[in-house]
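Asks: Pasting the sequence and the predicted coordinates here, then a few questions.
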Amino acid sequence: MRVLISGAGIAGPALALWLQRAGADVTVVEKAKSPRPGGHAVDVRGVAKGVIEKMGVREAIRAEQIDDRGFALVDARNRRMAELPADMFGGEGIVAEIEIARGNLARVLYDATAAGVTYRFGDKVAALTERGDVTFASGGTAKFDVVVGADGVRSGVRALAFGPHTEFVRPLGGYSSYFTVEDPGDLGNWSTMFNAPGGRAVVVRPEAGGTAKASLSFRSPAIYDRISRDEQVRVLTERFAGVGWRVPSLLAALPAADDLYFDEVAQVHVGKWARGRVVLLGDAGYCGSPLAGMGTSMSLVGAYVLGGELAAAKDPADAFAAYQEQMADYVAQGTQLPPGGIAMSAPNSRWMIRARAMSMSMMGHWPMKQMLAKQFLKADAITLKEYAPALTN
C-alpha cells in the first residue's frame, strides 16, 4: 500500500508509525522546511495514554514532559484566587498528567518514524484527485492508494478534496496567541492565568530550560484573516494596552519573539471524513479548539484506529468507514466545549471575572467536583480494538 500523509505535526507521524509497521510504503509531505520546534503545551489524556504505550514512545515523551504542577487564577497583584493541582481528577483536569510542548512531541514521533518513512520537507500537495493522483508544489507527480490530510485546521488537502475552509471551520468568537518569554522565576511550575475586562485572557506557563510560554487571547468577531506578523504584534499590543499584571513585560518581549503564533479560536466539523481515496485525520477533520482540550489525544487515537483499519482491510473504503464508525462518538464528545465556552474562559466584565474565580475555587469540592469529573470522562469515551500483533511490536 502506497500512502501519502500531508502534515508532519502529531497526527501525521503517528499514523506513519502504524502504517510502516504494517508494511506500507509511507511518504509524509510537510510545507515547513524541517520539523517545527517549540509550540504551546499539549496533553495526552485518557485512552491516548494507552496508545503511546503501544507506540513505544512513552519513555521518550516522559523525558520531554513539562513539570506543570497545576493551574491557578490570579488577580492583578498576582494573588491566587483559585487553583487546580495537576493531580486533581486523576491527572485528567485542566492540567493533565502528561504535558509536553507540541514541537517536542512532534519530534519524538518524527524520530520514531524517520528510518522507515520518507519525509518531504519544504513541499506540499498542490493538486489531487479522489483517485489518489497527486501533484506536488515542487512539480513532481505520483499516485497513491491513500492520501491522508493530517495538516491541521486549515488543511490544504481538505480544501482540495472537500471544499473551502468556510464550509468546515467555525469561528468561536476569539483569537489566541502564543510566544516564548523568559521564565519570570516565581511561577513555581504552575500555569498562571489573569483575566482583564473586555474578554482578555493572559496565561504564562512554565517550560524546561528557563523559558515560559505566554498566551494572549481576546474575544472578537472573525475580522483578522491571516494577517502579517507585524499586524499581529500591532493587534495584540493595541488589544492589551493598559492591562496590568505581567502584561507590560510580555508586550515588551513580543516584537522580538521568533515563534509568535496567532490565529482565531475555531472548531472544525466535517460530516464524512473520506472522499474516494482521500481521508482526513486529526484537526483537519475534527477539531474542538484549545477550549475543548482534546485535540492531541483525538489525533493519536485517530491515527491508531485509521492505521489499524487500513492494515486490516482489503479496500481503503472499508477502512475509512470503520474508522469513522469507531471514532464518531469519541469525536463528538471530544469536540464539545466546556460549560460557558469562550465566555467562561475570557469573561467580559469584572463581575464575571470574580464569579468565574469563585466557581473555579469550588471545583475541588462536592458537588462541583462530581460534575466536572463527568466532563473529563470524555477522554476515555472509546473502547479501542486490538489490531494485528505486527502493529504493536
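Replies: That came in fine, so what should we check first?
Asks: From now on I want contacts and neighbour counts done on CA atoms only, so please keep to that.
Replies: OK.
Asks: center of the protein - which residue?
Replies: By Cα atoms, centre = their mean, the mean C-alpha position of the chain lies nearest to Gly295, the distance being 4.3 Å.
Asks: from what I can see it touches Gly282, true?
Replies: Yes. The pair Gly295 / Gly282 is scored as a contact, 7.1 Å apart, by Cα atoms under 8 Å.
Asks: sorry, back to before: in space, what's closest to the residue nearest to the centre of the chain - neighbours in sequence excluded?
Replies: Of all residues not flanking Gly295 in the chain, Cys287 sits nearest, at 6.2 Å (Cα to Cα, 6 or more residues apart in numbering).
Asks: Count residues in the vicinity of the nearest residue to Pro290 once chain neighbours are set aside, would you?
Replies: Once flanking residues are discounted, Pro290 sits nearest to Val265: 7.5 Å by Cα to Cα, 6+ apart. Look at Val265: counted by other Cα atoms under 10 Å, it has 24 neighbours.
Asks: likewise Ser191?
Replies: Number of residues near Ser191 (other Cα under 10 Å) recorded here: 24.
Asks: That one is in what secondary structure piece?
Replies: If you go by DSSP states H and E, Ser191 is part of strand 190-196.
Asks: After that strand, which helix or strand is next?
Replies: Next element after strand 190-196 (DSSP H and E): strand 200-206.
Asks: got the angle between that following strand and strand 190-196?
Replies: Angle of strand 200-206 versus strand 190-196, following axes from the mean of the first three to the mean of the last three Cα atoms, to 10 degrees, is 170 degrees.
Asks: Need the residues that contact strand 200-206.
Replies: Strand 200-206 has contacts (Cα atoms under 8 Å, 6 or more residues apart in numbering) with 66-68, 183, 187, 189-195, 212-219, 240, 247, 345-348.
Asks: Can you name the element that comes right after that strand?
Replies: Next in sequence after strand 200-206, counting helices and strands by DSSP H and E, comes strand 211-219.
Asks: okay, the angle between that next one and strand 200-206?
Replies: Going by the same axes, to 10 degrees, strand 211-219 makes 160 degrees with strand 200-206.
Asks: Okay, the residue nearest to Pro290 and Pro347: tell me how far apart.
Replies: Look at Val265 and Pro347: by Cα to Cα, to the nearest Å, they are 15 Å apart.
Asks: Just give me the neighbour total for the residue nearest to Leu109 when sequence neighbours are not counted.
Replies: Using Cα to Cα, 6+ apart and skipping the chain neighbours, the partner closest in space to Leu109 is Pro13 (5.7 Å). Here the number of neighbours of Pro13 (other Cα under 10 Å) works out to 31.
Asks: structure B:
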Amino acid sequence: MTTNKNVLISGAGIAGLTLAYWLDHHGFRPTVIERAPHVRHGGYAVDFRGEALDVLDRMDLLEPVRALDAAMGDAAMVDAEGRQYAVLPAAVFAGDLEVPKAKLTQLLYAAARERSEYLFGDSISAVEQDSCGVDVTFENGPPRRFDLLVGADGLHSRTRGLVFGPEERFVRSLGIHTAIFSLPNYLGLHRTGQLYVSPGKAANMFADDAGGRARAALHFAAEGLEYDRYDITEQQHIVAERFTGEGWEVPRLLAEMRAAEDFWFDANAQVVMDTWTSGRVVLLGDAGYCAAPTSGRGTSQALIGAYVLAGELAQARGNHTAAFAAYENVMRPFVTEHQAVGREGAERFFMPAPTQEVLDVLAATAPERTRTEAVRLPDYAVR
C-alpha cells in the first residue's frame, strides 16, 4: 500500500511540471501551485544532455522536443564596430539538444495538466509540518493539508526560505548578472548569433528564424549588487548604466530592452546545501542545487531530479524518509559535477578575443564534456 500520496509542488517550471507528470505516473496525486497566473512563457533556449534525453523519451516527449530543436549554428564574435573577428563553433556552447524554454514548458504542461491539480496566481505564505503531514497557508486560497511538500520554485525559492532558512545561507553568487529579453530580429539572424565582448561585459543576440523574433542577453560582472527583485524599472536602469557607451548593437539592444514585455534579470548563482530535505519537505532543481546558467546543466538537472524523486517515492511506496535519502544519494554526485562546471564557466565567461588555437581546443573538448555525467538514470517504471 502506497502512502503519502497527496503531494504539493511549489513551482510550475520545468522541475515542477516534470515531477507532476511522474508522480501521477506512479499513482500519487500531485497539486501544483504557481505564483504566475499561467505557465510562464519567457526564457532563453535550454539545453539537454545525457540522461535528460532518456527522461524525455520515457515521457514520450523526445520526438516532440526534437521537432522544436533550436540548436544554434556558429556564433560570430564582433568588435565594437560590428566587425567579425572570430567564430565560436556551436559545440562550444550548445547541448545535445536545444529548444526554446517557453515551448518546452508548454509541452510539459500539456503532458501533465490532465493528471494534476493546478493553483495558478497563488503562492505559499506559511508551512507547518508534523509527523503525519504538512499544513500549508496560501497567500490567496484557503489553507490545506498535504502529505508532502516539494519546493521546485527556483533560485529564490519561497519554500526553501520558509523551511530551511534565509537565502543568504545557501545562495552563492558567481559574480555575473544577466538580463534576457526578446526583440525584433532586425539583424536577420537565422539559427545563428552574434556575440560582443568587452572587459567584464558581454552582449549577444541570436534567433531561430530570420523572419521572427530574436533573443538578446546582456551580461556584466558585479559583486554585492543590491536591487529589488520585483522592480523591473530599477533592474533595467542598472543594466543601462553598465552598458552605456558600449559599441556594436548595444544602444539598440538597450532601447529594445525597455520595451520588452518578457524582461528577466538575475544573478548567475549556485545553491549549496548540506541536505535538500527537512521532514516531509524536499527541494528539487534550482531551489535545492542550482548549478548556475554558466553550467548549461540546469534543465537536465531539473528533468533528472524530478524523475529520480518521483521514482524513489514510488519504489519506497511513499515512505518519504527512505525515498528522500535515496534521492539525495543518487543526485548528489551529479550536482557536484555540474556545479563545478558552472564555476569553471563563470571564471572564463568574459572571454577575450580567442586565437584560432583556443577555438580549436574548445571545439574539440566541448562534446566530451557533455558526456561526463556523474549519474546513471535508474529504471523505476518505464511504460
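Replies: Cool, the structure landed. Just so it is clear, the model here is predicted, and its values are computed rather than measured.
Asks: Can you pull the TM-score for these?
Replies: Here the TM-score for the pair of chains, by TM-score structural alignment, normalised by the length of the second structure, is 0.92; 373 aligned residues with a Cα RMSD of 1.9 Å.
Asks: hang on, the earlier thing: what do we get in the second structure for the residue nearest to Gly295 of the first structure?
Replies: Under the alignment (TM-score structural alignment), Cys287 of the first structure pairs with Cys290 in the second structure.
Asks: For its match, list the residues it contacts.
Replies: Per Cα under 8 Å, 6+ apart, neighbours of Cys290 of the second structure: 154-155, 269-272, 298, 339.
Asks: So which of these sit within strands?
Replies: Of the positions in the contacts of Cys290 of the second structure, 269-271 sit in strands, assigned by DSSP state E.
Asks: which SS class is the alignment partner in the first structure of Gly42 of the second structure?
Replies: In the first structure, the residue matched to Gly42 of the second structure (TM-score structural alignment) is Gly38. With DSSP: H, G, I helix; E, B strand; the rest coil as the basis, Gly38 of the first structure sits in coil.
Asks: I'd like the distance between Gly38 of the first structure and Gly12 of the first structure.
Replies: Going from Gly38 of the first structure to Gly12 of the first structure by Cα to Cα gives 17 Å.
Asks: who has more neighbours, the two?
Replies: Shown here are Gly38 of the first structure and Gly12; by other Cα under 10 Å, Gly12 has more neighbours (30 against 18).
Asks: ok but that one is inside a helix, no?
Replies: Yes. With three-state DSSP as the criterion, Gly12 of the first structure is assigned to a helix.
Asks: who touches it in this structure?
Replies: So Gly12 of the first structure contacts 5-6, 28, 150-151, 281, 303 (Cα under 8 Å, 6+ apart).
Asks: try Leu73 of the first structure
Replies: Contacts of Leu73 of the first structure by Cα under 8 Å, 6+ apart are 80-83, 192-194, 357.
Asks: among those, which recur in the second structure?
Replies: Shared contacts between this structure and the second structure among those (both residues aligned by TM-score structural alignment, their matches' Cα atoms under 8 Å) comprise 80-83, 192-194.
Asks: so which of those residues is the most crowded?
Replies: That'd be Phe194 among those, by other Cα under 10 Å, with 25 neighbours.
Asks: that older thread, which residue in the second structure lines up with the residue nearest to Leu109 of the first structure?
Replies: Using TM-score structural alignment, Pro13 of the first structure sits opposite Leu17 in the second structure.
Asks: give me every residue that touches its match.
Replies: Leu17 of the second structure neighbours (Cα under 8 Å, 6+ apart): 32, 105, 108-109, 112.
Asks: Repeat the analysis, applying 10 Å as the threshold.
Replies: Contact partners of Leu17 of the second structure, counting by Cα atoms under 10 Å, 6 or more residues apart in numbering, are 9-11, 23, 30, 32, 39, 105-113, 116, 152, 302-303, 306.
Asks: May I have the residues that are in contact with Asp153 of the second structure?
Replies: Contacts of Asp153 of the second structure (Cα under 10 Å, 6+ apart): 9-16, 33-35, 123, 159-160, 283-288.
Asks: Can you tell me, leaving aside adjacent residues, what's nearest to it?
Replies: Per Cα to Cα, 6+ apart, closest to Asp153 of the second structure is Gly11, 4.4 Å.
Asks: Tell me how many other residues surround the one you found.
Replies: When neighbours are defined as other Cα under 10 Å, Gly11 of the second structure has 28 of them.
Asks: so Glu223 of the second structure touches Ala269, yeah?
Replies: No. Taking contacts as Cα atoms under 10 Å, Glu223 of the second structure lies outside contact range of Ala269: 11.3 Å.
Asks: Report the set of residues contacting both of these two.
Replies: Common neighbours of Glu223 of the second structure and Ala269, using Cα under 10 Å, 6+ apart, are 173-177.
Asks: Kindly reformat these as CSV containing secondary structure and distance to Ala52 of the second structure.
Replies: Output for these, formatted as CSV (DSSP: H, G, I helix; E, B strand; the rest coil; distance: Cα to Cα, whole Å):
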residue, secondary structure, distance to Ala52 of the second structure
Ser173, strand, 26
Leu174, strand, 25
Gly175, strand, 28
Ile176, strand, 26
His177, strand, 27
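Asks: could I get those as a markdown table with neighbour count?
Replies: Shown next, in a markdown table, are these (neighbours: other Cα atoms under 10 Å):
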| residue | neighbour count |
| --- | --- |
| Ser173 | 19 |
| Leu174 | 21 |
| Gly175 | 16 |
| Ile176 | 22 |
| His177 | 20 |
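Asks: how would you label Ile9 of the second structure: helix, strand or coil?
Replies: Recorded secondary structure, Ile9 of the second structure: strand (three-state DSSP).
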